[in-house]
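[1] Sequence and predicted structure are below.
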Amino acid sequence: MRAVVVGGGIGGLVTALALRRVGVEVRVFEQAAVVGTAGAGIQLAPNATRILASLGLLGSVRQVAVAPTSFEFRRWDDGRLLSATPLGPAVLSAYGAPYLHVHRGDLVALLAGAVPVEAGARCVDVSPDGEVVLADGRRERADLVVGADGIHSVVRRSILGAADARFTGHVAYRGLIPADRVAGLPVARTATVRMGPGRHCVHYFVSSGRLLNVVCVVEESRWTRESWTDVGDPLEVRAAFAGWDPVVSALAGALSAPLKWALFDREPIPRWSKDAVTLLGDACHPMLPYGAQGAAQAIEDAFVLAACVADSSDVPAALARYEALRHDRTARVQDLSRGNATRFHLPDGPAQQARDTAIASTNGLSADLDWLYGFDPLTGRA
């Protein structure tokens, strides 16, 4: 079997590696001239790292990652700790795999070193029978085409028609701060979410602890560009978080050239595939980053897709099984992430107090996380 993967991001590269392991000949086309330089920090929960381990990649990922000790929620104005969920040895014992933080560029570089990628190869059209048309005029035919080309997927448009993604009204300012510049601040190796009215701030270390990844999210209706390379005004970030806990103010002040990124998502769709073509990751179930599961769900997709293809030489039947195993799971995670967009930004008052009480009641690893972190993507059960 021959496959073409459109998109050389995390989902596309893990798909290529997983397909190669089951004997599929794979080509990866990436439209960017250089693979893997864009992006900032991502979180890899045990449901993702367990799959990376099965693909023989976890050891290499650990070398460029950070293993956080806990996941914290804190209040916006005084930094008061609302809850701390232990990670580290606790999550490894509970789910058989670690929780890691990694720079997206580090992870993509590692994956791209394990599978050939043709950069600068932009897909402009795909036909359901498996023909891929590139911008330079080439036409490539495959038994299987996987669209892992993001929320504005060309592959999705080709097989399902055009449909705009939904702008959520949230805009993220993000950047990486050298660890020595925050050495005097009380920021530990944790995943920390600081919640406040109409905005929140997330920070955690990546790149073996050399860099602190900072994401500051605000509600804004005017900026609708979804780009990983647009530079925002640092004064806007400082003004948006004026009056917050001094740690947040210091982090906002340290973002000298923050990237500004409008956040989009989509409602779950009933089908992802047509004949020999299917979708994966953000191309079919884009989600807000508020569940820290975007990359993890793409990795799960890749693992399940390869298993379904290995079990059947009938590509449409394999893709039907892939969708059946993935649809409800990814829709639930999309819903969780969208719900957090509201929960994280509640104004101070009764609803916020109830949220904080509920968060405090889950102060520790609990069975509530089993469906997310302990999930077996091939059986659909935790």
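    Thanks, I have it. Numbers count the residues shown, from 1 in each chain.
[2] use CA for all of it now, contacts and neighbours both
    Fine.
[3] now the helices: where do they sit in the stretch 251-382 of the chain?
    For the stretch 251-382 of the chain, the helices defined by DSSP state H, counting those that start in this stretch occupy 294-311, 315-343, 350-361, 370-373.
[4] The third one: how far from the chain's middle?
    Put plainly, it is helix 350-361. 26 Å (C-alpha atoms, centre = their mean, to the nearest Å).
[5] returning to what we had before: for the helices of the stretch 251-382 of the chain, give me JSON lines that also has distance to residue 278.
    JSON lines is the format used below for these (distance: least, C-alpha to C-alpha, whole Å):
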{"stretch": "helix 294-311", "distance to residue 278": "9"}
{"stretch": "helix 315-343", "distance to residue 278": "7"}
{"stretch": "helix 350-361", "distance to residue 278": "38"}
{"stretch": "helix 370-373", "distance to residue 278": "24"}
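[6] residues in contact with the helix or strand that contains residue 169?
    Taking DSSP states H and E as the criterion, residue 169 maps to strand 166-178. Residues outside strand 166-178 that contact it (C-alpha atoms under 8 Å, 6 or more residues apart in numbering): 40, 210-221, 223-224, 232, 237, 254-255, 257-266.
[7] do you know how far residue 93 is from residue 362?
    As for residue 93, its distance to residue 362 is 18 Å (criterion: C-alpha to C-alpha, to the nearest Å).
[8] Neighbour count: the two, which is higher?
    Taking other C-alpha atoms under 10 Å, residue 93 and residue 362 do not tie; residue 362 has more neighbours (15 against 11).
[9] Give the closest residue to the more buried one in space, chain neighbours not counted.
    residue 83 (7.3 Å; C-alpha to C-alpha, 6 or more residues apart in numbering).
[10] ditto for residue 231
    Counting by C-alpha to C-alpha, 6+ apart, the residue nearest residue 231 is residue 259, at 4.3 Å.
[11] try this one side by side with the last:
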Amino acid sequence: DSWAAEGWNHADDPANLRKAFAGFGGRAAALINAVEACTLWGLHLHPVAQTWHQGGVALLGDAAHPTLPFLAQGANMALEDAWVLADSVLNHPAEQALARYQSLRQPRVTRVVKAAAGNAARYHLRPGPLRSAAHLGLKLGSTLAPWAMVGAFNWLYHHDVTAPK
């Protein structure tokens, strides 16, 4: 809870790794116990950038809209960005292309970043009544209306950036 350093290559003590996975057994435990050096990084929520282009240069993917991994959409958002950016540059006047790219993508990626952050909170509920109620709700929902949870993400999974705009 107290660690907040940003970066991808912070050295850590392998004892912390072993402590975190102390309940593992068998081959996994042997592999974890064999670790001699490890690194760690935190997951940090950042806002979607307000400006994605300047001087003929455009940002895409995490450079423009870093997202937490709780929808597994980071790479997909970068690929969608690349498609829309390429389409904008190839099919629109140069002075409008980059602004068009950002205006088409910003609402969607903002929604994805927000949804992933919401999942982060739901996936990391602390043990207690709220977590128990949430798990019961998920179990009941998946049993009684399994289509409902999947359907809630139709906006995400049925989106087609290749469709004409």
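    Right, received. Where do you want to start? Quick caveat, the model's predicted, so the values are computed rather than measured.
[12] could I get the helices of the stretch 251-382 of structure 1 as TSV with distance to residue 4 of structure 1 and mean neighbour count?
    TSV is the format used below for the helices of the stretch 251-382 of structure 1 (distance: least, C-alpha to C-alpha, whole Å; neighbours: other C-alpha atoms under 10 Å):
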stretch	distance to residue 4 of structure 1	mean neighbour count
helix 294-311	13	24
helix 315-343	13	18
helix 350-361	44	14
helix 370-373	30	18
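[13] Determine which of those helices approaches residue 20 of structure 1 most closely.
    For residue 20 of structure 1, the closest of the helices of the stretch 251-382 of structure 1 is helix 294-311, at 8.6 Å, according to C-alpha to C-alpha.
[14] and the closest one, what does it pack onto?
    Here helix 294-311 of structure 1 touches helix 10-21, strand 41-44, helix 46-54, helix 315-343, going by 3 or more C-alpha pairs under 8 Å, 6 or more residues apart in numbering; DSSP states H and E.
[15] Could you list the residues in contact with it?
    With contacts defined as C-alpha under 8 Å, 6+ apart, helix 294-311 of structure 1 is touched by 10-12, 14-15, 18-19, 22, 42-45, 47-48, 51, 280-282, 286-288, 315, 318-319, 321-322, 325-326, 330, 377-378.
[16] whereabouts in structure 2 does it align?
    Counting by TM-score structural alignment, helix 294-311 of structure 1 pairs with residues 74-91 of structure 2.
[17] can you tell me which residue in structure 2 aligns to the residue nearest to residue 231 of structure 1?
    So residue 259 of structure 1 corresponds to residue 39, using TM-score structural alignment.
[18] Please determine how far its match is located from residue 7 of structure 2.
    Distance from residue 39 of structure 2 to residue 7 of structure 2, by C-alpha to C-alpha: 10 Å.
[19] now do residue 126 of structure 2
    Taken as C-alpha to C-alpha, the span from residue 126 of structure 2 to residue 7 of structure 2 is 26 Å.
[20] Also residue 142 of structure 2?
    Counting by C-alpha to C-alpha - residue 142 of structure 2 and residue 7 of structure 2 are separated by 38 Å.
[21] who touches the residue in structure 2 sticking out farthest from the centre in this structure?
    Relative to the centre of structure 2, the most outlying C-alpha is that of residue 93, 32.3 Å out, by C-alpha atoms, centre = their mean. Counting by C-alpha under 8 Å, 6+ apart, residue 93 of structure 2 makes contact with nothing.
[22] For residue 132 of structure 2, see how far away it is.
    Separation of residue 93 of structure 2 from residue 132 of structure 2 (C-alpha to C-alpha): 55 Å.
[23] Surely residue 276 of structure 1 is in contact with residue 145?
    Yes: judged on C-alpha atoms under 8 Å, residue 276 of structure 1 makes contact with residue 145 at a distance of 6.2 Å.
[24] Compare these two and say which one has the larger neighbour count.
    residue 145 (29 against 22).
[25] Look up which helix or strand that one falls in, please.
    Here residue 145 of structure 1, judged by DSSP H and E, is contained in strand 144-147.
[26] Report the aligned residue range of structure 2 for that strand.
    So strand 144-147 of structure 1 sits over no part of structure 2, by TM-score structural alignment.
[27] re the thing from before, sort out which of the contacts of strand 166-178 of structure 1 are buried, if you could.
    40, 210-219, 224, 232, 237, 254-255, 257-266 (16 or more other C-alpha atoms under 10 Å).
[28] Return the set of buried residues in stretch 100-110 of structure 1.
    Buried, per 16+ other C-alpha under 10 Å, within stretch 100-110 of structure 1: 100-108, 110.
[29] Inside helices: which ones of the residues you listed?
    Counted as lying in helices by DSSP state H, out of those, are 104-108, 110.
[30] Dump those to JSON lines, plus distance to residue 301 of structure 1.
    JSON lines is the format used below for those (distance: C-alpha to C-alpha, whole Å):
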{"residue": "104", "distance to residue 301 of structure 1": "18"}
{"residue": "105", "distance to residue 301 of structure 1": "20"}
{"residue": "106", "distance to residue 301 of structure 1": "21"}
{"residue": "107", "distance to residue 301 of structure 1": "17"}
{"residue": "108", "distance to residue 301 of structure 1": "17"}
{"residue": "110", "distance to residue 301 of structure 1": "19"}
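[31] And residue 159 of structure 2, how close does it get to residue 63 of structure 2?
    From residue 159 of structure 2 to residue 63 of structure 2 the distance is 22 Å (C-alpha to C-alpha).
[32] Same question for residue 143 of structure 2.
    For residue 143 of structure 2 relative to residue 63 of structure 2 (C-alpha to C-alpha), the value is 39 Å.
[33] ok, those two, which is more surrounded?
    Neighbours per residue (other C-alpha under 10 Å) separate residue 143 of structure 2 from residue 63, with residue 63 holding more: 13 against 10.
[34] Same question for the helix or strand following the strand holding residue 145 of structure 1: list its buried residues.
    Sequence order places helix 154-160 as the next helix or strand after strand 144-147 of structure 1, per DSSP H and E. Applying a neighbour-count criterion of 16+ other C-alpha under 10 Å, one finds 154-159 buried in helix 154-160 of structure 1.
[35] Residue 160 of structure 2 -> structure 1?
    Checking TM-score structural alignment: residue 160 of structure 2 goes with residue 376.
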